[in-house]
Structures are given as C-alpha cells and as structure tokens.
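below is the structure, and that's it, no one-letter string:
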C-alpha cells in the first residue's frame, strides 16, 4: 500500500484550544463541563476514520504576565481553566470503538508508577487504543502548585523525562505476554514466572516493581511528544512514535521532519517508526470566499490581549514590560531575555511585532489557518504530505464539533479519492492505525 496520511484530532479539556475563540463561537455546542462536549467530537472523529484524539494539558493558571491572573481568567487564556483529561478519556472509551485516545501526563510532576498504572488501565479498557503525550510541563506557576518555588530548568526536565520513560517501560514490560491466566478450573490467576521484578536505581528515581497491572493489549501505550527545542527533538528521536509540531510553512515543516527522522535513526530506530504530524486549523466553506469569512469571524472573537498572556505562560517569562510595537528580533537581542526565550520568540514570530504575535496567538497559537472548500483543503494537505512536510496532520478546531464534522465530511472524501487516506479502519489498536508494527519483547 502507498504511504497514507495519518490524522489526529487536538483538544484541551477546557474552553480554549489553540483557538482562544472556541468557547465564544456561536457554533460551539455546549461547554467543556459537559461530557457530551467531548463525546460529540470523538464520535465525529471516529466517523472520519482518524487515527486518534489527544488532549494536551497544563496544570496551573499562569501568572507570568505582570504577575497577575486577571486577564487570563477574565478573557480565557489557554490555561485559565480545564479538567483532567484522563477521566474524560475513560468516558470516551465507551463512546468509541476504534479511535485512539491520547492523554498528556507530565514527567516533572508525576512519578513513573502513576503514569504506568493509569495508561496501562486505559489501554486495557480501550482494548489497545491508548497513547501517552509526554510533556515536561512549562512554567513556574505549575511548579508552585506542586510546592516548588521554580520550575525545573529546561534540559534537566528532559534528563528526568528520559529516565522517567525508561522506568515506565520497565514497569510495562514486567508482565510477560500470557502471564495472566485467569484459570478458574485450576485456581491459577497468573504464572509467577511471567511476572518479572523491576529494580531501578537512577539519578531521579528509585523504583521496585513489578507493576500490578498485566501486560496491556498494545504492550504499552503509543508514545507521543511535541518538543521542538534541540533537547526536545533528541528526546523525541529516542522515544516518540508520533510527534506533534507547529510550523508555519512547507519549508519549515520539511526541515523539522528531516531533522527528527535523523534523530530517530541516530537512536538506532527506523525513521518510519516515528510519525511527524503537523498542526493545521482548517476553515471550510462552499467557496473560498465563504471559508475566508468563516476564518475572519472566528479570529474576531479572539481577544487581542489574551494571546500574549498565553505566550508569556508558554515562555515562562513576563512580557508585560515591553512595548507592543517591539519587533521580536529586537526583543530577542535584549540582554535580559534568556536564550531559550529568545530562541522561541524568533522561531514563532520573526518579523512580527509583539502585538502582532499576540493577535496570532489569540486566534491559533500560530497553528496555520487553512481556508478553502473541502477539495482545496485536501489539495493543500496533499501537497504538504507528498512534498515530505509531514506524515499526517493534527486537526485543531475553531469550534466544536463543527470543525471536525466539516473536515470529516468535506475533506476526508477527497483524500480518499486520491488514495491518500483509509476508507475503513484495518486494525483495532492505535499501533495498527499508525502502522507502527508490534513491539519487541
């Protein structure tokens, strides 16, 4: 079979997604406290034959903008309020039968056993559809929620994350396939010889196992990651089986994918064992003019200041003292700007002013907004895919569930006609959807 596009749906368990306007949009049905808010989207994504749905997450309401949470709460920054996505995904297990289900869990504020137990359980309940979106968390607000004065330094977070994943893998492997017997007649629950001890002593963790949950249908969840820094890419190259990324144009998409594939191969893995999924926010109409009007109406609902609040939280840096007309390249050159902040500013908005970047963050957090008919959007995606810009796409909605419905009904059929997208699920597990193959024991 020829190479096929992979699709994931992106959500937060809150009112704001990449779109800060989603909760205000007149076509958004219900709100984030209603379980049907998520179930509608999940069912639509499964009807569209998506590989998986995943929830990004963050712990705390950020106060990086001037030391205040007022704007974040008043107008809805990305981290102003949200639910824990794991119980939502447990609910969605019963609302879907094929769709992969991904949850974000932090390696900085959890312990490996927490994640190993929760994700093994989700994989069992979903019959092999679980994914773990691995993050290291983002800012000091999250640290203070857990009693830490400051968030752990960037590269140290990834050092901890490397060991965290090592431990989780040991725990998931502690039950051999078939070790669980459930032999009622002979009274044998499990074969002790198939349950292996875990003795881990490292720089960050001391763990004695085994896990008390048997091997799950996939062996372990699919590992998803989104780090874009140099250290983050090395981490992704070592562990990730799918990487979510945001890039503004085809050239940047191709550069990112090629770099990550090289990182994957440097770790002794086959490049195709890691799927690169780039994010897009489509606005689909009966004509290009209608689609453009939809996008403009959506963007007008995003409060112009709130994008800077979200940006400051992501940077873990206070931007409130800088003039809005500051050009980002000038801002990045200032001596008080930390190198990691300067690098991020230039990567997301070189050539823009601070105000322009804030507006862009408010509407889409710099996820490219595509406009057109279903056929035109399909053509744009096919061009990126065939040119080596991605292995698929993360679809970020502007309103729910309508953005997903329009995509599934108007774009998917055109991709199918081009032979670039499945016409039915051919497997039952997420690993099978992604073409990752069985795990080595």
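Yep, it's here. Since we're looking at a predicted model, the values are computed, not measured.

please count neighbours and contacts with C-alpha atoms only from this point.
OK.

strands along the stretch 101-250 of the chain, start to end?
Listed in chain order, the strands of the stretch 101-250 of the chain (DSSP state E, counting those that start in this stretch) span 130-135, 180-183, 188-190, 199-201, 206-208, 222-225, 242-245.

wasn't residue 8 part of a strand?
Yes. Assessed with DSSP: H, G, I helix; E, B strand; the rest coil, residue 8 lies in a strand.

for residue 23, give its distance to residue 265.
Residue 23 sits 42 Å away from residue 265 when distances are taken as CA to CA, to the nearest Å.

those two - which one has more neighbours?
residue 23 (23 against 16; other CA atoms under 10 Å).

burial of the residue lying closest to residue 138 once chain neighbours are set aside, as a residue count?
Counting by CA to CA, 6 or more residues apart in numbering, residue 138 lies nearest to residue 314, which is 6.2 Å off, once chain neighbours are set aside. Residue 314 is flanked by 18 other residues according to other CA under 10 Å.

which helix or strand contains residue 314?
For residue 314, the host element (DSSP states H and E) is helix 306-315.

how about stretch 391-411: buried residues?
Residues 391-408, 410-411 are the ones in stretch 391-411 that count as buried (16 or more other CA atoms under 10 Å).

for stretch 75-92, that is, sorry about that
Across stretch 75-92, burial judged by 16+ other CA under 10 Å covers 75-86, 88-90, 92.

just the ones in helices from those, please.
Counting by DSSP state H, these place 75, 85-86, 88-90, 92 in helices.

how about the helices of the stretch 251-400 of the chain, start to end?
288-300, 306-315, 328-332, 339-349, 354-364, 374-386 (DSSP state H, counting those that start in this stretch).

which elements pack onto the fourth one?
The reference is to helix 339-349. Counting contacts by 3 or more CA pairs under 8 Å, 6 or more residues apart in numbering; DSSP states H and E, helix 339-349 is packed against helix 328-332.

can you tell me the SS state at the nearest residue to residue 301 once chain neighbours are set aside?
Leaving aside its chain neighbours, residue 301 sits nearest to residue 21 (5.2 Å; criterion: CA to CA, 6+ apart). Recorded secondary structure, residue 21: coil (three-state DSSP).

isn't residue 21 right next to residue 304, touching?
No. Using CA atoms under 8 Å, residue 21 and residue 304 do not qualify as a contacting pair, with a distance of 10.5 Å.

need the residues touching each of those two.
In terms of CA atoms under 8 Å, 6 or more residues apart in numbering, residue 21 and residue 304 are both contacted by the residues residue 362.

between those two, who's got more neighbours?
Using other CA under 10 Å as the criterion, residue 21 and residue 304 rank with residue 21 on top: 26 against 21.

mind listing what that one touches?
When contacts are counted by CA under 8 Å, 6+ apart, residue 21 touches 298-299, 301-303, 362-363, 398-399.

next up, a second structure to put side by side with the first:
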C-alpha cells in the first residue's frame, strides 16, 4: 500500500514594491522607488527562495487614477519583471497577473510559455478579468465588458491558451543532425479553435517546458469568479477577511471542484495576508494601530470606493448611514463589493464605520512570531487555507517572517526545510499534464488493448 503524502503548507511572496496601501511607502527602510527597482525585486525574490517559499507573486491592474495606491502608480510590467527574476533565481515559482479582458490568447500563450522556458518550468499565470471600468479606454474600447461576459470570455481564453501550449508533443523535436530531421511534423498540431470570442489557428511556435504547462492561478471571488476557479485553477489567490469567511470560501470552492469531477486537493487555496510582527503580541498590536492611524479617512474612502469602480464616497455624510449604491452596476470588483454590502447590512454600519472596516489596510495576522505561526497553523489545519501569499513591502516584517515564523512552521513539520522539486508544479504537488495530442494518440491502442 502506497504511503500517504502529508499535506504541506504553501507560501508565496507578493512583491508589492512601494505598497498596495497608502502608508507603507513611508517606511524609512523601503526604497521609495521599490516598485520600479529591479534590484529590489531580485533581492526579495532571492530572500524568499532562501526561505524555501513556493513562489513570488506579482499583482497588476491596467488602470490608475491620481488616488491609486503608490505601488500601482509606478510599477514594472509583470512578465518583463518575472523574466528578470527567472535568471536571478533557480527554484522559486514565478506567478504574474494578466487580464483576459484586454489581451489576445496567442500573445498570452507566447509570453507565459516563454517565461516557463526561461525559468525551466517555474511559471504561473494569475488569470483575472479586470474589474475597473476605466481600463476599457486604455485598450481602444469605450465600454467595459459586462461582468458575466468577461467571465465567459475568460473561460474560452484559458482554453485557447492551454490548447496553444500543447502545440508540440514532448518528443516533437528529435534534432537529429545525422539525418537532418529537426522536427517530427506529425507531432506539431494546429489548434484551429473557433468559439464565441476567439478564432485562433495556431500552432504556437514554442515547445512545452519541464512542467508541461504554466500553473493557472485565479483570483475572482464573485459567484462567476468562483465557478471559473473551480473549473480552471490549480491555485487561487483568495480575498478573505477572517477565519470564518476563509473556511466558507474554502468549502465552497472545493465543493464546486468536486461537483465538476475534480480532486479538491488539485486546487491550492492561498489567501493574501500582510503579517505584522514584533517580539510580543502587545508590541505588534500597537504597531498595527500606529500604521492604521497614519492612513487618513480620505484614503480609506478611496480604498472603499475602489471596489465600486472608484465611486466617490466623500460626497456623503461620514457619520450618516451607508449610502444607497443600488444604482451602481457592480460591474467592477463584484465579489468584493458584494461582500462589503453584506457586511454593511449585517452590521448596520455608517459610512465611517464601513470605511474603517473595509477601506483600512488589512494587515491579517498580528503578533509575536509564535502567535503568527499559530494563526497560520490554525487556518491550515482547519481548512481555511492550503497556504498563504505574504505581502512583501516592509523589510522589517518580511525579515521577521522569514527568520522567525518560517523556522517555527518547519519545526512543526508544516513547511519544507529544503526544496524537493525544481518546478512550480512540483512545489504545489501537481502532476505534469500530458499533452492532449499524445493522450489522443494513445487512445486507440489503449482501446484495442482493453478489448
């Protein structure tokens, strides 16, 4: 009888440069230009790799306003950045965000396929559909696609990209110099896709990497987003507020996967958190309160409004009831907006209270290294997460997490002490997917053998 593989915690490092909130860029130890400093990214990717993290994660958005958080105002493009990290690291996974709403599948297949080759099988694509309506006008469109249409397009988009990644079977290139045969032409395949949104012939001029195909991440939290995640994702970047909501998301996503005939263990759920650490719980809590106090109510209202397509909440009385936004289409970050509205209704929150709860920086786990390690263990063992994406902005917090929290997790047998594989799929415990054409080629002989 085969031995049961013990479930292992997964860790990602979100390299967020000058910060995705409005305060951390002022940290005296953080370079003000961190979001465009490739040296900063390389240094932190190598630190994460030394701590045996599974991956680094690059967030992105194709639209900004003057009130956008510092990191998003001035940042490097994810695929260019990750290609630099690919040749500056050797084991850690490399995951980047790219929207299906304003790109074409062939371009995306080529970009991530190239990153997968450059990194020898460490690439991952975070599939998003773009929430902010203003992005449309950056891509020669006057109107943002409807939420439901965006998700139908995303599903077909991923199908096309994955089909292009299978353009060559793994043994398509004999490269036999004695016979002059470079390509076995029977193992090159055009896709010839015709669908609702895309018409793509192929083939892609790129072979598969050692992990077969890049890993698919997905970050949507609406009903359509969760459905897409259950269908396509190898891992999800979950947005949750507390243990109970994390457990509910975890159960929902895994049950959706089971209903589709998938193994629930084949999807790694990784919420994003921003731990604050100090020697004692009291010191960490005080530090968190201090950071929150530095964020003005005006900034909190901006962050609250982002989920509603940057709706201007400053026009309403702060201490009045939360305004009626039923006239808004919620065609932006729909899952987040719906979660806010449910919380507002359940708590009877005023606008100020809603801004403090949903517009303030969400630091996640706060306490001593022992406390934060215990919180992580609790979420992991109680099926709220399979791992965590740790936001990296504060050098101090990241240092304490790597040097104090990770060793505790290792001592408890929750997290690896050494890498056991060289690919991102290997780190996440995912098999190499067989090329679809190879599977099809095998099918007739298998049927005959069975007969």
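Cool, the structure landed. Here the structure is a predicted model, which is why all the values come from computation and not from measurement.

could you find the counterpart of the residue nearest to residue 138 of structure 1 in structure 2?
Counting by TM-score structural alignment, residue 314 of structure 1 lines up with residue 307 in structure 2.

pretty sure its match is touching residue 337, no?
Yes. Counting by CA under 8 Å, residue 337 is a contact partner of residue 307 of structure 2 at 5.3 Å.

of the buried residues of stretch 75-92 of structure 1, which is the nearest to residue 113 of structure 1?
Nearest to residue 113 of structure 1 among the buried residues of stretch 75-92 of structure 1, counting by CA to CA, is residue 86 at 15.4 Å.

ok, back up a step: for residue 381 of structure 1, find the nearest of the strands of the stretch 101-250 of structure 1.
Of all these, strand 242-245 sits nearest to residue 381 of structure 1, with 14.9 Å by CA to CA.

whereabouts in structure 2 does that closest one align?
Counting by TM-score structural alignment, strand 242-245 of structure 1 corresponds to 235-238 in structure 2.

can you name the residues in contact with the matching stretch?
215-221, 229, 266-272, 389.

run the last query once more with 6 Å
In this structure, residues lying in contact with stretch 235-238 of structure 2 by CA atoms under 6 Å, 6 or more residues apart in numbering are 217-219, 267-271.

likewise for stretch 359-368 of structure 2?
Stretch 359-368 of structure 2 is contacted from outside by 273-281, 284, 300, 303-304, 372, using CA under 6 Å, 6+ apart.

what comes up buried for that stretch?
Result for stretch 359-368 of structure 2 [16+ other CA under 10 Å]: buried residues 359-368.

which one of these is nearest residue 52 of structure 2?
After measuring these against residue 52 of structure 2 - CA to CA - the closest member comes out as residue 365, at 20.5 Å.

can you tell me what that closest one aligns to in structure 1?
Under the alignment defined by TM-score structural alignment, residue 365 of structure 2 is paired with residue 370 of structure 1.

quick one: that match and residue 284 of structure 1, what's the gap?
Residue 370 of structure 1 is 8 Å from residue 284 of structure 1, where distance means CA to CA.

next one: residue 236 of structure 1
Counting by CA to CA, the gap between residue 236 of structure 1 and residue 284 of structure 1 amounts to 32 Å.

pull the number of nearby residues for residue 200 of structure 1.
Other residues lying near residue 200 of structure 1 total 15 when counted by other CA under 10 Å.

now it, nearest residue through space, not along the chain?
On the basis of CA to CA, 6+ apart, the spatially nearest residue to residue 200 of structure 1 that is not a chain neighbour turns out to be residue 207, at 5.1 Å.

now which residue in structure 2 aligns to that neighbour?
Using TM-score structural alignment, the equivalent of residue 207 of structure 1 in structure 2 is residue 200.

most centrally placed residue in structure 1?
By CA atoms, centre = their mean, the mean C-alpha position of structure 1 lies nearest to residue 56, the distance being 5.0 Å.

what's that residue aligned with over in structure 2?
For residue 56 of structure 1, the aligned position in structure 2 is residue 59, judged by TM-score structural alignment.

can you report how many residues lie near the closest residue to that match other than its chain neighbours?
Leaving aside its sequence neighbours, residue 59 of structure 2 sits nearest to residue 97 (CA to CA, 6+ apart; 5.4 Å). For residue 97 of structure 2, the neighbour count with other CA under 10 Å is 21.

also residue 417 of structure 1?
Residues within reach of residue 417 of structure 1, counting by other CA under 10 Å, total 11.

could you find the counterpart of residue 181 of structure 1 in structure 2?
Residue 181 of structure 1 maps onto residue 174 in structure 2, by TM-score structural alignment.

from what I see, residue 14 of structure 2 and residue 391 are in contact.
Yes. Counting by CA atoms under 6 Å, residue 14 of structure 2 touches residue 391, with 4.6 Å between them.

ok now do residue 120 of structure 1, which residues does it touch?
For residue 120 of structure 1, the contact set (CA under 6 Å, 6+ apart) comprises residue 216.

just give me the match in structure 2 for it.
In structure 2, residue 120 of structure 1 lands on residue 113 (TM-score structural alignment).

cool, and residue 162 of structure 1?
Alignment note (TM-score structural alignment): residue 162 of structure 1 maps to residue 155 of structure 2.

where's the closest residue to that match other than its chain neighbours relative to residue 393 of structure 2, distance?
Once flanking residues are discounted, residue 155 of structure 2 sits nearest to residue 228: 6.8 Å by CA to CA, 6+ apart. Distance, residue 228 of structure 2 to residue 393 of structure 2, using CA to CA: 30 Å.

same deal with residue 269 of structure 2?
Counting by CA to CA, the gap from residue 269 of structure 2 to residue 393 of structure 2 is 22 Å.

go on, residue 450 of structure 2?
Counting by CA to CA, the gap from residue 450 of structure 2 to residue 393 of structure 2 is 57 Å.

many thanks, have a good one.
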